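A.B. asks: One predicted model, sequence on top.
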Amino acid sequence: MSSAPNHGTVNVPEPDLSGRPGSPLSIAGHVQQVFSHVKIENLVAGLSGGVVSTLVLHPLDLVKIRFAVSDGLDFRPKYNGILHCMKSVWLQEGLKGLYQGVTPNVWGAGSSWGLYFLFYNAIKGYTKEGRQTELSATEHLVSAAQAGILTLTITNPIWVTKTRLVLQYNADPTGKQYKGMIDALVKIYRHEGVAGLYRGYVPGLFGTSHGALQFMAYEELKRDYNKYKKVASDAKLNPLEYITMAALSKIFAVATTYPYQVVRARLQDQHNRYNGVIDVISRTWRNEGPVGFYKGIIPNLIRVTPACCITFVVYENVSRFLLRQNE
């Protein structure tokens, strides 16, 4: 006699613990593998380098941004060069004027460098896992680009506040809108919403190519130089060698990608309204020609090259010290 079908129970599939691709166990394993390469030492070392270089060189960053947005508005001060700009700000606003926007810049640079080195080394370690061969230039480029996108997504609101604070002028008819970093963050969010905090994000994404090109060049230069010296590819260099590698890689990246920084600064400028990236590009090209996309590049090179050198020297030494302590 056949048994009646059981309508009172539901067949629940057993969880797939086989480790096959796509199974929960497989996904968890991949996540665990990625996080096994996350080292807080890289975060601390990158943050240290970013903070030190920012505190030393912030006035040049202020000059670069003011040149980048100089589009002829009447209330903007007119500068004849880097020294004239710095002298004018000093005479009108003193040391405080030269360090306008330093708080979000320190937060932004420190967190950006820290997160960038954290993500970059984790992605690089995961990519290299189980291999005997070195990563290729393309793999360094891709790892750095992924790290850049993650970092930008977290830090973009800080960069918007920095730009807004740097672009507060004494002669501005609207007066100074922001009292500091927190006040700027709150007011931007209140009046412009999340979109306001993510102004410049799209050109910022293009800007991740800057970091990717810089890190690729830095890694390749280090590796080729160590091969030339016939030592291990990850052998420690002296400070002068690190400075040289960092400077060459930074100059290469800046020369290749600078126009996006002008576009980004103009999108974040509270004194102008653009309808997106294409509008900025077309108006800048129409009104100022190709040179408009390279405004501020000289103060930028003067600032970012030593900033990069300081950051990388501090990072390499602090990370090696911390990792050695843990071992």
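C.D. replies: Good, I have the coordinates. Numbers count the residues shown, from 1 in each chain.
A.B. asks: from here on, contacts and neighbour counts on C-alpha atoms
C.D. replies: OK.
A.B. asks: All the strands of this protein, residue numbers only.
C.D. replies: In the chain, no strands are found when defined by DSSP state E.
A.B. asks: What residues does the residue sitting nearest the centre point of it make contact with?
C.D. replies: Centroid-nearest residue in the chain, with CA atoms, centre = their mean: residue 112, separated by 5.1 Å. Residues in contact with residue 112, defined by CA atoms under 8 Å, 6 or more residues apart in numbering, are 47, 50, 151, 152, 155.
A.B. asks: With residue 299 instead?
C.D. replies: Per CA under 8 Å, 6+ apart, neighbours of residue 299: 60, 61, 63, 64, 82.
A.B. asks: Let me know how buried residue 201 is, in neighbour terms.
C.D. replies: For residue 201, the count of nearby residues is 23 (other CA atoms under 10 Å).
A.B. asks: Comparison target below:
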Amino acid sequence: MTKRASYPIGRPGMPWGPAEVSTWLARQTRKRSYEADVASRVEALRPRFDVLQYGRLDYRPDSYPLLAIRSREWRDDLPCVLVTGGVHGYETSGVHGALQFLERHAQDYAGRANLLVAPCISPWAYERIHRWNMHAVDPNRSFRENSPAEESAALMRLVAPLRERVRVHIDLHETTDSDESEFRPALAARDGVPFEPGEIPDGFYLVDDSENAQPAFQQAIIAAVSKVTHIAPADANGQIIGSPVVAPGVIHYPLRKLGLCAGITAAPYRTTTEVYPDSPRATPEQCNAAQVAAVCAAIDYALAHEPVPA
């Protein structure tokens, strides 16, 4: 894979200002339809679930309803499950995996758990197959007070009343070759720092919370996903994306400190999935299925085990 050492916008060592952001924005084009791919499938779920509009992105000339799906038979005595996808719009299996879970498996948990699923948190970025929103802000570093990303702020408002009640939160992501060829070089250029090439792992892995690690929970997910697609090995340094591998297919991040989506609740069981769609060993169907397997395994484990204290 060819690694780009520079980026065509901005000057080396100088963070972007409004002019550079405008130049970057002018390069972004719509490549697929949120309405056709996501909203229409959510609409088809109305006979079985409650559909909520929890916000709207007004990114002129475009406007996007932010949609979530909730168990119709919501009960206060049941544990709550949060599934999120499409925080990074270009990570396709996160969106379609969440929708596929709803279509094929969500009703298996009726009467056992309250489900809340936000399948496409960043619809503008979904249409443009991009990591950032239209302001060149990464929503998945923006889940914090006074968030600069409306995508992140809207989800936090939705989840706030349930924050202490969520038993498990699984956030669905991908790691792609374009991370290294486009998005990390763009990030370095935006922030005015040198681009340091990395290595893209070949396979599925998980990001656990370093502040409340749940190794048995993570390994239950890895075991389920390994039946669908391959698990990413550690690199020559014993790492995945620069972090030490603490168990097969698992690394740690401080979720809340970094403003990551998986840290927005007090859920004792939380994780971020990472699927590798560019692998010659995986198809788009396998990537979606891996996300679904991860969601089901996460819920099954959380319902079967009392939370382990931090």
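C.D. replies: Arrived safely, thanks for sending. A quick note: this is a predicted structure, and the numbers were derived from the prediction, not measured.
A.B. asks: Got a TM-score for the two of them?
C.D. replies: Superposed pair, TM-score by TM-score structural alignment, normalised by the length of structure 2: 0.31. Supporting alignment: 152 aligned residues with a CA RMSD of 6.1 Å.
A.B. asks: related to what we said a few turns ago, among the contacts of residue 299 of structure 1, list the two that are farthest apart in space.
C.D. replies: 61 and 82 (10.9 Å; CA to CA).
A.B. asks: These two: who's more crowded?
C.D. replies: The neighbour comparison of residue 61 of structure 1 against residue 82 (other CA under 10 Å) goes to residue 61, with 25 against 17.
A.B. asks: biggest helix in structure 2, by residue count?
C.D. replies: Among the segments of structure 2 that qualify as a helix by DSSP state H, the longest is helix 284-304.
A.B. asks: The contacts of residue 112 of structure 1 in helices, which ones?
C.D. replies: 47, 50, 151, 152, 155.
A.B. asks: burial count for the second one?
C.D. replies: The tally of other residues near residue 50 of structure 1 (other CA under 10 Å) stands at 28.
A.B. asks: Same question for the longest helix of structure 2: list its buried residues.
C.D. replies: When burial is assessed from 16 or more other CA atoms under 10 Å, helix 284-304 of structure 2 yields the following buried residues: 286-303.
A.B. asks: Format the ones in helices among the contacts of residue 112 of structure 1 as a markdown table; extra columns: distance to residue 321 of structure 1.
C.D. replies: Putting those into a markdown table (distance: CA to CA, whole Å) gives the following:
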| residue | distance to residue 321 of structure 1 |
| --- | --- |
| 47 | 15 |
| 50 | 17 |
| 151 | 24 |
| 152 | 28 |
| 155 | 27 |
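A.B. asks: Return the closest of those residues with respect to residue 164 of structure 1.
C.D. replies: Nearest member of these to residue 164 of structure 1, counting by CA to CA, is residue 155, at 14.9 Å.
A.B. asks: That closest one against residue 108, yeah?
C.D. replies: Yes: in this structure, residue 155 of structure 1 is within contact of residue 108 by CA atoms under 8 Å, at 6.4 Å.
A.B. asks: more crowded one of the two?
C.D. replies: Ranked by neighbour count (other CA under 10 Å), residue 155 of structure 1 and residue 108 place residue 108 first, with 26 against 19.
A.B. asks: Identify the residue spatially nearest to that one, adjacent ones excluded.
C.D. replies: Once flanking residues are discounted, residue 108 of structure 1 sits nearest to residue 158: 5.6 Å by CA to CA, 6 or more residues apart in numbering.
A.B. asks: May I ask you to confirm that the one you found is in contact with residue 110?
C.D. replies: No: between residue 158 of structure 1 and residue 110 there is no contact under CA under 8 Å: 11.0 Å.
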